[in-house]
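>>> what follows is a predicted structure for the sequence shown.
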Amino acid sequence: MTDRPTAGRFEGREHRLPVRVYYEDTDFTGLVYHANYVRYFERGRSDCLRLMGIGHAELLDHDQPMAFVVSKMALTFLKPARIDDELVVRTWYDAAKGPRLLITQEVARGDDALCRAEVEVVCIHMDGRPRRPTKALIEKVSPWLAAKTPADAKD
């Protein structure tokens, strides 16, 4: 046994990160506050990248540092999560298009989907300008992408 936090696991190209709902995650009704789903999705994307071999600190520690920012996020709330629920954040990195990564995510309780997200993140220079991810980064992400575009095949 280890005291190290888990980054979840992969099942095929799906990343799965278990989370538990704590009191701090809920509103006065005992349901997960809507903004906390965004936090769960952030953890899922970050830990998915971590298991792919890409750490946020590593991205900043280059001669040309880079980062990811969310440029679009569409949420669909299906069912509520409640205090003490055991949830799974499911993440699929779908495609890399220029500086963008397209990602689908879902928070589930057992077989029930509770919230879905369609997410677009953009790779940026530290001054905020978009940039293409490095070839090494794309090579680490590629095995988990559902689709590759002809333009990306040239990089």
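Done, it's in.
>>> going by C-alpha atoms from here, please, whenever you check contacts or count neighbours.
OK.
>>> against residue 47, how distant is residue 9?
Residue 9 sits 9 Å away from residue 47, taking C-alpha to C-alpha, to the nearest Å as the criterion.
>>> with residue 82 instead?
23 Å.
>>> how about residues contacting the host helix or strand of residue 114?
Using DSSP states H and E, residue 114 falls within strand 112-125. Strand 112-125 is contacted by residues 37, 41, 64-81, 99-108, 130-133 when judged by C-alpha atoms under 8 Å, 6 or more residues apart in numbering.
>>> got it, and stretch 62-71?
In contact with stretch 62-71 (C-alpha under 8 Å, 6+ apart) are residues 56, 59, 60, 119, 120, 121, 122, 123, 124, 125, 126.
>>> what helix or strand does the residue lying closest to the first one once chain neighbours are set aside sit in?
By that I understand residue 56. Nearest non-adjacent residue to residue 56, counting by C-alpha to C-alpha, 6 or more residues apart in numbering: residue 67, 7.1 Å away. Element membership for residue 67 (DSSP H and E) is strand 66-77.
>>> try it against this one:
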Amino acid sequence: MAHEFPVTVYYEDTDMAGIVYYANYLRFIERARSEIVEELGVDQRAMRAEGIVFAVTRVEADYIGSARLGDRLTVVTTHEPVGAVRWVFDQEVRLGDKTIFRAKVTAACMSTEGRPTRLPAKIRALRGD
């Protein structure tokens, strides 16, 4: 099931031409992923206290169009746990019905010392583990 997250483009998100600065799309999709984790009931602060964190290990991004100051965007995300450690997100930023940015993001579950560790049970349950 796709998750939708609204984003309004503010002045701080734009470059001198009033167009969204390319790196800010990564911020928009990060916020959407954070919302999904919270909605699934995964408490990242509690995880960190137990020595477990998520780390983005790969991003594939396509810049297809552009957004401008004042635009109202929607980040559409689907996600799937892959293997014991990885969580893959397919994300699109849409302006109306037009996709202007697309990314595939892979996150890994890791110990705070940087060692791979098993995904939390709530996330594994998404695939039937």
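Arrived safely. Since we're looking at a predicted model, the values are computed, not measured.
>>> TM-score for this pair?
Here the TM-score for the pair of chains, by TM-score structural alignment, normalised by the length of the second structure, is 0.93; 129 aligned residues with a C-alpha RMSD of 1.4 Å.
>>> residue range for the longest helix seen in the second structure in the first structure?
Selection of the longest helix in the second structure by residue count, based on DSSP state H, yields helix 24-39. The aligned range for helix 24-39 of the second structure in the first structure is 36-51, by TM-score structural alignment.
>>> residues of that stretch that come out buried?
Buried residues in stretch 36-51 of the first structure, counted by 16 or more other C-alpha atoms under 10 Å: 37, 40, 41, 43, 44, 45, 47, 48, 49, 51.
>>> just stretch 71-86 of the second structure next, same as before
Those would be 71, 73, 74, 75, 76, 77, 78, 79, 81, 85, 86, for stretch 71-86 of the second structure by 16+ other C-alpha under 10 Å.
>>> which position in the second structure aligns with the residue nearest to residue 56 of the first structure?
Match for residue 67 of the first structure (TM-score structural alignment): residue 53.
>>> and residue 5 of the second structure, how many neighbours?
17 (other C-alpha atoms under 10 Å).
>>> could you measure from it over to residue 59 of the second structure?
Taking C-alpha to C-alpha, one finds residue 5 of the second structure at 19 Å from residue 59 of the second structure.
>>> do the same with residue 122 of the second structure
For residue 122 of the second structure, the distance to residue 59 of the second structure equals 24 Å [C-alpha to C-alpha].
>>> and the spatially most central residue of the second structure, what is it in contact with?
In the second structure, the residue lying closest to the centroid (C-alpha atoms, centre = their mean) is residue 33, at 3.3 Å. Neighbouring residues of residue 33 of the second structure by C-alpha under 8 Å, 6+ apart: 77, 89.
>>> what range in the first structure does stretch 89-109 of the second structure sit on?
Aligned by TM-score structural alignment, stretch 89-109 of the second structure falls on residues 103-123 of the first structure.
>>> mind reading off the mean deviation between the longest helix of the second structure and the first structure?
Mean deviation of helix 24-39 of the second structure relative to the first structure after superposition (mean C-alpha distance after the TM-score superposition for the first structure): 0.5 Å.
>>> and the angle for that helix with strand 98-111?
Taking axes from the mean of the first three to the mean of the last three C-alpha atoms, to 10 degrees, one finds that helix 24-39 of the second structure is oriented at 60 degrees with respect to strand 98-111.
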